[in-house]
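Chemist: No letters, just coordinates:
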């Protein structure tokens, strides 16, 4: 994993040094969240890679995001990742709006996980730096300017987008069957019988509906949340 230099942004220090495990889980959740949009799920499922080698695909996504956050989209390493991302997503069925949504998932989901389960909430400086990174990456990818003025506005746009676009799909259900165990494996100190339930418990109701995941009973959700919280606060 790349280490954040001393002069790195508060967001890079949070992701790479302060809470890397929580951020890895949050990025994985962000990736899973994109499956709720049928167009995205169809594209990802159509490549076949997530079904064949889900761990490898998830790891590659995490490595790319950590490299971008650690070095910046404008660095030599960052430009290489950006060019690869542009090549992979240069297709007519991936619109700028969909790309903006995917970037929003990768930006917001780690912060939400930390706020809910980490040893402390994300600071104001870290939130501002995360939003600055989001805008810089969108610009590097050649997307239209981010219309939202700050992180809360981005979160509101993301919720509105999901209300309009989330829907169940066979592709999303298949992707979850492949990647759910990968997400479960990243959770800290989860007992093996509980790992899958814990992963499902981290999904909210709209995403569960889109992925075709059963709603865990309240006691199971509470047990799973407690296990994750204890794990992240002791690492």
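Modeler: Done, it's in. Note that this is a predicted model, so its numbers are computed, not measured.
Chemist: Only C-alpha atoms from now on, for both contacts and neighbour counts.
Modeler: Noted.
Chemist: mind checking the longest helix of the protein?
Modeler: What stands out as the longest helix in the chain, according to DSSP state H, is helix 96-117.
Chemist: Buried residues in it, which are they?
Modeler: 98-111, 113-114, 117 (16 or more other Cα atoms under 10 Å).
Chemist: can you check stretch 87-97 too?
Modeler: Buried-residue list, stretch 87-97, by 16+ other Cα under 10 Å: empty.
Chemist: For that stretch, measure first residue to last.
Modeler: End-to-end distance for stretch 87-97, by Cα to Cα, to the nearest Å: 17 Å.
Chemist: Can you give the distance of that stretch from its chain's centre?
Modeler: Centroid separation for stretch 87-97 versus its chain: 18 Å, with Cα atoms, centre = their mean, to the nearest Å.
Chemist: Return the distance of residue 101 relative to residue 31.
Modeler: 11 Å.
Chemist: where's the residue nearest the centre of the chain, which helix or strand?
Modeler: The centroid of the chain falls nearest to residue 30 when counting by Cα atoms, centre = their mean (2.0 Å). In the assignment (DSSP states H and E), residue 30 maps to helix 20-33.
Chemist: That helix packs against which elements?
Modeler: Applying 3 or more Cα pairs under 8 Å, 6 or more residues apart in numbering; DSSP states H and E, we find helix 20-33 packed against helix 54-71, helix 96-117, helix 170-186.
Chemist: Excluding its own residues, what touches that helix? List them.
Modeler: With contact meaning Cα atoms under 8 Å, 6 or more residues apart in numbering, helix 20-33 is reached by 14-15, 58, 62, 102, 105-114, 118, 176, 179, 183, 186-187, 207, 232.
Chemist: Please compare the first structure with the one that follows:
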């Protein structure tokens, strides 16, 4: 079923209009898929010991897991919903840069984390989306995140998609190794995500479903075992079925704006500059 959003995307340029295409993809065409893919992208960053060690050291993921999740989700959503050059987008990038400036982080680690935001949604939609990404959508998504990386002063962001794919593969082959910090932050995040769907007493039953969505090299680096082949197949079929059903249903007229979701972390709203480890003022612009 071709929608008004699909038709609008067809009229846009993937380079010049990449902010608008990204907005339509994330809030109108693939809101469920992109949100889930960005959640799973977190786990790939946890598979690198020096990244997971820093995350554990700050305590944000181990002691304030929900707040860290909400802060990250809101900063990314401000960029997606308003564009990186909007007042909201500029405030989000300034916040991200300020938080990262506190630590010594290798450029290739910055680049890899950025690339998870590019590749994971593209791969998720290829597997589970209600329709494949068009080349225009793929290019727009790539250019959107590349532009954000430039504004974060990340170096060596190639113009060519294929070159970044090769960097991604080489980085994972070199840097994915098990450490206790990997497992620590991964388990905290898994429990948080499961808590969105089930009570704590059922987490033991829910964890294998999360494992089923992760590939074997990633599971090994996170120290997570017990992946079930049959559960992986069942879950894959279920998500593909969901995609087919979604393609047959009328698309929502109203974009899904994640910045407008109610969150226990910020019951009275938030200000972009307050997102992060500092104590929030509980006030939204």
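Modeler: Arrived safely. Keep in mind that this is a model prediction, so the values were computed, not measured.
Chemist: ok, back up a step: out of the helices and strands packed on helix 20-33 of structure 1, which comes closest to residue 46 of structure 1?
Modeler: Minimum separation from residue 46 of structure 1 across those (Cα to Cα) falls at helix 170-186, 8.3 Å.
Chemist: mean shift of the closest one relative to structure 2?
Modeler: Overlaying structure 2 shows helix 170-186 of structure 1 at a mean distance of 1.8 Å from the equivalent residues (mean Cα distance after the TM-score superposition for structure 1).
Chemist: gap between that helix and the chain center?
Modeler: With Cα atoms, centre = their mean, you get 14 Å for helix 170-186 of structure 1.
Chemist: Check which element follows that helix along the chain.
Modeler: helix 192-201.
Chemist: who does that following helix touch, helix- and strand-wise?
Modeler: helix 170-186, helix 218-233.
Chemist: just checking, which of these sits deepest inside the structure?
Modeler: With neighbours taken as mean count of other Cα atoms under 10 Å, these reach their highest mean count in helix 170-186, at a mean of 20.
Chemist: so that helix versus helix 20-33, what angle?
Modeler: Computed by axes from the mean of the first three to the mean of the last three Cα atoms, to 10 degrees, the angle separating helix 170-186 of structure 1 from helix 20-33 equals 170 degrees.
Chemist: Helix 170-186 of structure 1 packs against which elements?
Modeler: By 3+ Cα pairs under 8 Å, 6+ apart, helix 170-186 of structure 1 packs against helix 20-33, helix 38-47, helix 49-52, helix 54-71, helix 192-201, helix 205-211.
Chemist: corresponding residues in structure 2 for the second one?
Modeler: Per the alignment by TM-score structural alignment, helix 38-47 of structure 1 matches residues 49-58 in structure 2.
Chemist: To what extent does the matching stretch diverge from structure 1 after superposition?
Modeler: Compared with structure 1 after the fit, stretch 49-58 of structure 2 shows a mean deviation of 0.8 Å (mean Cα distance after the TM-score superposition for structure 1).
Chemist: mind listing what's buried in that stretch?
Modeler: By 16+ other Cα under 10 Å, the buried positions in stretch 49-58 of structure 2 come out as 49-56.
Chemist: can you tell me which of the helices and strands packed on helix 20-33 of structure 1 comes nearest to residue 144 of structure 1?
Modeler: Minimum separation from residue 144 of structure 1 across the helices and strands packed on helix 20-33 of structure 1 (Cα to Cα) falls at helix 96-117, 7.2 Å.
Chemist: In structure 2, what stretch matches stretch 107-116 of structure 1?
Modeler: Stretch 107-116 of structure 1 corresponds to residues 118-127 of structure 2 when matched by TM-score structural alignment.
Chemist: what's the spacing between the helix or strand encompassing residue 247 of structure 2 and its chain's center?
Modeler: Residue 247 of structure 2 is part of helix 229-248 when elements are defined by DSSP H and E. Relative to its parent chain, helix 229-248 of structure 2 has a centroid offset of 20 Å by Cα atoms, centre = their mean.
Chemist: ok so, going back, run the chain-centre distance for the match of stretch 107-116 of structure 1.
Modeler: Relative to the centre of its chain, stretch 118-127 of structure 2 is centred 10 Å away, using Cα atoms, centre = their mean.
Chemist: List the superposition-based mean deviation of that stretch with respect to structure 1.
Modeler: Stretch 118-127 of structure 2, aligned to structure 1 and superposed, deviates on average by 1.0 Å (mean Cα distance after the TM-score superposition for structure 1).
Chemist: Contacts for that stretch next, please.
Modeler: The contact list for stretch 118-127 of structure 2, computed with Cα under 8 Å, 6+ apart, reads 33-34, 37-38, 40-41, 131-133, 138, 141-142, 145, 240.
Chemist: how far away is the counterpart of residue 237 of structure 2 in structure 1 from residue 118 of structure 1?
Modeler: By TM-score structural alignment, residue 237 of structure 2 lines up with residue 226 in structure 1. Distance of residue 226 of structure 1 to residue 118 of structure 1, computed by Cα to Cα: 11 Å.
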